[in-house]
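S.K.: only geometry, no sequence info:
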């Protein structure tokens, strides 16, 4: 299993859309994919038609056992999605209480890693949608992943959020055996606006080694896919947004292959 995390310390930059779009394209190619919703807002869970406010069981259950993940629990928590190749480990609003409960509990930073280890042979890819703040949930996402995708809206405030995210990643890498490779993905790009154009130039100048040189455009078909509860490629395989995510996936897979060869 390959594990990718999608994270940024700023909300509204396209994390959930990016997670689901990439998962959908991998699933279309016949890969078995698990999507993990670690955001207490539960946007990914809601996307696939499940209510994070009323779910009896969710990813929160993984954190109730002092850092131990009972055998078989992760599989019991999985829910179906609109794509037969994609399973969902859902979020619930209870995850928002985790930060208050976690002080003094050891081993909580590796709970998701332990859960995915139990599902290793069941799936080809895991894609983790993490919350927009540094805490035990984001730490879990980064600790579990082998590749980090950082969506960044092409506007100035999002770039400030990216600076915080890169700083956080540097801190996390100090506790990892191997630095976590990351790819910055410009999102919500609108070439008609000066803000998008200037932000894209800034990103290319500031992060030349880690920036995907293309971008995800503003595309109402992505919003329509969300409303329909389908992955973008299921809803409209030829939309501008889907084609952009297809190019991004090709880039990420090539990056993954070169890392494996190295």
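M.R.: In hand now; what should we look at? Since we're looking at a predicted model, the values are computed, not measured.

S.K.: okay, CA-based contacts and neighbour counts for the rest of this
M.R.: Will do.

S.K.: which residues of the stretch 101-250 of the chain fall in helices?
M.R.: In the stretch 101-250 of the chain, the helices defined using DSSP state H, counting those that start in this stretch lie at 111-118, 136-144, 156-173, 194-206, 220-228, 232-235, 240-261.

S.K.: just send those helices back as a markdown table, with distance to residue 186 and mean neighbour count too.
M.R.: Shown next, in a markdown table, are those (distance: least, CA to CA, whole Å; neighbours: other CA atoms under 10 Å):
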| stretch | distance to residue 186 | mean neighbour count |
| --- | --- | --- |
| helix 111-118 | 27 | 20 |
| helix 136-144 | 20 | 23 |
| helix 156-173 | 10 | 16 |
| helix 194-206 | 7 | 16 |
| helix 220-228 | 15 | 17 |
| helix 232-235 | 18 | 22 |
| helix 240-261 | 11 | 16 |
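
S.K.: this is the other structure I want to compare:
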């Protein structure tokens, strides 16, 4: 099972949309996909029609045994989604207290890795949607992943979040045997605005080596898909956003293949 994390230390940059769009395209192609919501806000959970405020079981349950993961527990947490090939491991409001509870506790950095190992035979891909802050959840996601996708809204306020994310990645890489490869993905691009054009130019100047050279455009059909609880490619397979995500997925699959070959 290939594991990709979708993360940025700024909210509202398109992490959940990117997670769902990529999962949908993989599932459309016949892959079995697990999406994991590690964000206390539960946007991914809400996307598929579940209420994080009322769910009794969620990814929080993985952390309640002090780093040990019962082999049957991850499977018991899975929920159905609107796509028959996508399963959801949801978040809940209980996740919000995890950072405070984990203070002083060791052995919690590999909980998600262990959980995914128990599910590896059931899925082809796992996509991890992260909270916009550094903590035990993001550390878990980065430790479990073989590829990091960093969506960055094409406006200058989002650059700070990217800088923080890169700094976090450098810190995490010190404890990994091999550095975690990553792709920066410009999102919400609007060619009519100077802010989008200038930010994209800045990203190409400063981060070109790790930057996906295209972009995800502003597309109201992505919002329509969210409102309907459908993956974007089911809502409208020919929308501008879906076509862009299709190109992005091809890029990420090629990158993933290169990672395998160099391992």
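M.R.: Sure, I can see it. Since the structure is predicted, the reported quantities are computational estimates derived from the model, not experimental observations.

S.K.: export the helices of the stretch 101-250 of structure 1 to TSV and tack on distance to residue 1 of structure 1?
M.R.: Formatted as TSV, the helices of the stretch 101-250 of structure 1 follow (distance: least, CA to CA, whole Å):
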stretch	distance to residue 1 of structure 1
helix 111-118	9
helix 136-144	11
helix 156-173	21
helix 194-206	31
helix 220-228	26
helix 232-235	22
helix 240-261	12
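
S.K.: nearest to residue 43 of structure 1, out of those helices?
M.R.: Within those, the stretch nearest residue 43 of structure 1 is helix 220-228; the backing value is 9.9 Å (CA to CA).

S.K.: so which residues make contact with that closest one?
M.R.: Helix 220-228 of structure 1 is contacted by residues 17, 47, 231, 232, 235, 236, 239, 241, 242 when judged by CA atoms under 8 Å, 6 or more residues apart in numbering.

S.K.: comparing it with structure 2, how large is the average distance?
M.R.: Taking mean CA distance after the TM-score superposition for structure 1, the mean distance separating helix 220-228 of structure 1 from the aligned residues in structure 2 is 0.2 Å.

S.K.: can you tell me how far residue 60 of structure 2 is from residue 116 of structure 2?
M.R.: Going from residue 60 of structure 2 to residue 116 of structure 2 by CA to CA, to the nearest Å gives 14 Å.

S.K.: again with residue 165 of structure 2
M.R.: According to CA to CA, residue 165 of structure 2 and residue 116 of structure 2 sit 23 Å apart.

S.K.: before we move on, what about residue 2 of structure 2?
M.R.: From residue 2 of structure 2 to residue 116 of structure 2 the distance is 10 Å (CA to CA).

S.K.: list the contacts of stretch 135-143 of structure 1.
M.R.: By CA under 8 Å, 6+ apart, stretch 135-143 of structure 1 touches 5, 7, 38-39, 98-99, 102, 108-113, 128-132, 148, 172, 176, 180.

S.K.: in strands, which of those appear?
M.R.: 5, 128, 129, 148 (DSSP state E).

S.K.: of these - the most surrounded one?
M.R.: Taking other CA atoms under 10 Å as the neighbour criterion, residue 128 ranks highest of these with 33 neighbours.

S.K.: I figured that residue hits residue 8, correct?
M.R.: No - counting by CA atoms under 8 Å, residue 128 of structure 1 does not reach residue 8; the two are 11.9 Å apart.

S.K.: quickly find the element holding the nearest residue to residue 114 of structure 1 once chain neighbours are set aside.
M.R.: Nearest residue to residue 114 of structure 1 in three dimensions, chain neighbours excluded: residue 69, at 6.5 Å (CA to CA, 6 or more residues apart in numbering). When elements are assigned from DSSP states H and E, residue 69 of structure 1 belongs to no helix and no strand.
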